[in-house]
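**Q** make a model of this:
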Amino acid sequence: MSGRFITLEGGEGVGKSTQLKALAQVLVSRGLDVVTTREPGGSTGAEAIRALLLTGEKDRWNARAEALLFAAARADHIEKTIRPALAVGKWVLCDRFLDSSRAYQSAGSGLADADILALHRFGSEGLLPDRTLVLRLPEAEAEARTAARDGNAPDRFGARAGDFHRKVAAAFVDYAADEPNRFRLIDALGSTDEVTGRLVSALSDMLP
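**A** The predicted structure is shown next:
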């Protein structure tokens, strides 16, 4: 039996990492075999690329170089981690995936969305999640949470200007409108348990 591939998406500070762990615990309690992973990263090669992408000055890489690095990391991640887990019936929960590349490198940085998708078709054979859960917060709340998380040491993406992050957040909403069968928009306000409950409800049609 094939597993399920679920991704959590959203802008900075919406709580993806926290909710990934909480959702995994719920799924395990229901008897599912769950793998949690992240992007960029999730395999030895992809984690090495993650360090290149997230550290250094904001202008360390231009948008095209970033897109190529993300695509390379994702190709290794899928080959080494995601596909093997799905093949043996595991549920894979991933903190960010292709739609983050689309939102950050296309909507945020100005590359053509078609080019990001072309890289994905070549590097990752077009693999898409079974369900993409987009966590959303009001801008002021997201900024406050990001500041509390990062302090004075944001990574290269967290350090970008507010206009960039507004474009990213809007892009996720647009993708959800274009692919309503795959995407679910999730209100990330409230307690951890409340938000986790919304995520579980958004997967109800898939759960045993």
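**Q** going by C-alpha atoms from here, please, whenever you check contacts or count neighbours.
**A** Will do.
**Q** which stretches in this protein count as strands?
**A** Under the criterion DSSP state E, strands of the chain are mapped to 5-9, 34-38, 91-95, 131-136, 183-187.
**Q** and of those, who's closest to Ile82?
**A** Counting by Cα to Cα, Ile82 lies closest to strand 91-95 out of the strands of the chain; the figure is 6.7 Å.
**Q** quick one: that closest one to strand 34-38, angle?
**A** 20 degrees (axes from the mean of the first three to the mean of the last three Cα atoms, to 10 degrees).
**Q** any idea how far strand 91-95 is from the chain center?
**A** Relative to its chain's centre, strand 91-95 lies at 9 Å (Cα atoms, centre = their mean, to the nearest Å).
**Q** same question for stretch 172-182.
**A** In this view, stretch 172-182 has its centroid 14 Å away from the chain centroid, taken as Cα atoms, centre = their mean.
**Q** in that stretch, what counts as buried?
**A** Neighbour counts using 16 or more other Cα atoms under 10 Å place Phe172, Val173, Tyr175, Ala176, Arg182 of stretch 172-182 among the buried residues.
**Q** redo the strands of the chain as CSV? Include mean neighbour count and distance to Gly197.
**A** Shown next, in CSV, are those (neighbours: other Cα atoms under 10 Å; distance: least, Cα to Cα, whole Å):
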stretch, mean neighbour count, distance to Gly197
strand 5-9, 25, 14
strand 34-38, 20, 18
strand 91-95, 23, 16
strand 131-136, 24, 12
strand 183-187, 20, 10
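**Q** can you list these in TSV and add distance to Val26?
**A** As requested, those are exported to TSV (distance: least, Cα to Cα, whole Å):
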stretch	distance to Val26
strand 5-9	14
strand 34-38	10
strand 91-95	12
strand 131-136	16
strand 183-187	17
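**Q** for Ala46, which non-adjacent residue is spatially closest?
**A** Spatial nearest neighbour of Ala46, chain neighbours left out: Ala73 (4.2 Å); criterion: Cα to Cα, 6 or more residues apart in numbering.
**Q** also this sequence, please, to line up against the first:
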Amino acid sequence: MTALQHQPRFLSLEGGEGAGKSTVLTALRDALQADGVEVVCTREPGGTPLAEGIRGLLLHANDEPVAAHTELLMMFAARAQHVQQVILPALQRGAWVMCDRFTDSSYAYQGAARGMDVHFIAELERHAVGIEPGLTLLLDLDVAHARQRTRGRDLLDGASPDRIEREHDAFFERVRAGFLARAMQHPERIRVLDASPDAATVAAAALVVLAEYRRGGA
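**A** Model prediction:
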């Protein structure tokens, strides 16, 4: 069985909708850049023109239902392109890479929430991705609080919820449970942060974790 390559300078941020990943990512990026470090910030699904095209297909709400297998395979197609074209080249030249979502999201959304076989997801991860972050910050937020935040965000920017954001609360409860299960399975990599306080408080907690991680030799 092929083991995933652990990448110490690769950080991912995970969590449900409205958890505040973008704010935390910005704070971490600024801290690293203040030390003169090159930082590549990216997102999933997306990160390359092809992968962004797949993102549009995945998130656009239309009349044709998207089968669970289709969603999973499209996610991994975008991720495989992303890893080969953006993430690995940046790591190989010595940069840090920070990604808004990575493979843990597939275990939570397509695995726990959609009921896909986690062994199949693991096979896709090994063969199509091949790497894992050195550190993952899981921003944990209860579904009711997350709903309030996303509604407020959509009202401010005039956006409509995408196809996944339109899922029912029970779906997002399964997503949250899936993320927390992943954190229990991988405590050496995944750090859970309470995302219910204000954005500045959560960002400060994330910066503490990053500093500890770097002191550990990353």
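**Q** ok now do the aligned partner of Ala169 of structure 1 in structure 2, which residues does it touch?
**A** Using TM-score structural alignment, the equivalent of Ala169 of structure 1 in structure 2 is Arg176. For Arg176 of structure 2, the contacting residues are Gly15, Gly16, Ala108, Asp140, Leu141, Asp142, Val143, by Cα atoms under 8 Å, 6 or more residues apart in numbering.
**Q** now swap in Leu28 of structure 2 and tell me
**A** Per Cα under 8 Å, 6+ apart, neighbours of Leu28 of structure 2: Ala203, Ala206, Leu207, Leu210.
**Q** now do the contacts for the spatially most central residue of structure 1.
**A** Nearest to the geometric centre of structure 1 sits Arg96, at 1.3 Å (Cα atoms, centre = their mean). Applying Cα under 8 Å, 6+ apart, we find Arg96 of structure 1 in contact with Thr7, Leu8, Glu9, Gly10, Arg38, Glu39, Pro40.
**Q** alignment lookup: it to structure 2.
**A** Under the alignment (TM-score structural alignment), Arg96 of structure 1 maps onto Arg101 of structure 2.
**Q** quick one: that match from Arg79 of structure 2, how far?
**A** 10 Å (Cα to Cα, to the nearest Å).
**Q** got any residues that touch both of these two?
**A** Counting by Cα under 8 Å, 6+ apart, the common neighbours of Arg101 of structure 2 and Arg79 are Glu44, Pro45.
**Q** how about Ile131 of structure 2, nearest residue that isn't a chain neighbour?
**A** Per Cα to Cα, 6+ apart, closest to Ile131 of structure 2 is Gln5, 4.5 Å.
**Q** which residue ranges of structure 2 form helices?
**A** For structure 2, the helices defined by DSSP state H cover 21-34, 49-59, 68-82, 88-92, 103-105, 118-124, 143-157, 169-185, 199-215.
**Q** now the last one: buried residues?
**A** In this case it means helix 199-215 of structure 2. Using 16+ other Cα under 10 Å as the test for burial, helix 199-215 of structure 2 gives Ala199, Val202, Ala203, Ala206, Leu207, Val209, Leu210.
**Q** report the separation between the second one and Ala177 of structure 2.
**A** The one in question is Val202 of structure 2. For Val202 of structure 2 relative to Ala177 of structure 2 (Cα to Cα), the value is 20 Å.
**Q** Val86 of structure 2 maps to what in structure 1?
**A** By TM-score structural alignment, Val86 of structure 2 lines up with Thr81.
**Q** which residue, neighbours along the chain excluded, lies closest to its match?
**A** Of all residues not flanking Thr81 of structure 1 in the chain, Ser43 sits nearest, at 6.4 Å (Cα to Cα, 6+ apart).
**Q** please say which position in structure 2 the one you found maps to.
**A** So Ser43 of structure 1 corresponds to Thr48, using TM-score structural alignment.
**Q** what's around its match, how many residues?
**A** Applying other Cα atoms under 10 Å, we find 20 residues neighbouring Thr48 of structure 2.
**Q** surely it meets Val83?
**A** No. If you go by Cα atoms under 8 Å, Thr48 of structure 2 and Val83 don't touch, sitting 9.5 Å apart.
**Q** separation between the aligned partner of Ala200 of structure 2 in structure 1 and Ile186 of structure 1?
**A** Taking TM-score structural alignment, Ala200 of structure 2 has Asp193 as its aligned residue in structure 1. Separation of Asp193 of structure 1 from Ile186 of structure 1 (Cα to Cα): 13 Å.
**Q** what's Leu8 of structure 1 aligned with over in structure 2?
**A** Matched across to structure 2, Leu8 of structure 1 falls on Leu13, judged by TM-score structural alignment.
**Q** how close does its match sit to Val83 of structure 2?
**A** Relative to Val83 of structure 2, Leu13 of structure 2 is positioned 16 Å away (Cα to Cα).
**Q** OK, contacts around Pro161 of structure 2?
**A** Asp154.
**Q** how close does it get to Leu59 of structure 2?
**A** 9 Å.
**Q** find residues that contact each of these two.
**A** Common neighbours of Pro161 of structure 2 and Leu59 (Cα under 8 Å, 6+ apart) do not exist.
**Q** who's in contact with Glu17 of structure 2?
**A** Per Cα under 8 Å, 6+ apart, neighbours of Glu17 of structure 2: Ala146, Arg147, Thr150, Glu165.
**Q** what sits against the residue lying closest to Arg198 of structure 1 once chain neighbours are set aside?
**A** Closest residue to Arg198 of structure 1 apart from its sequence neighbours, by Cα to Cα, 6+ apart: Ile186 at 6.7 Å. The contact partners of Ile186 of structure 1, by Cα under 8 Å, 6+ apart, come to Leu133, Val134, Leu135, Arg136, Val195, Arg198, Leu199.
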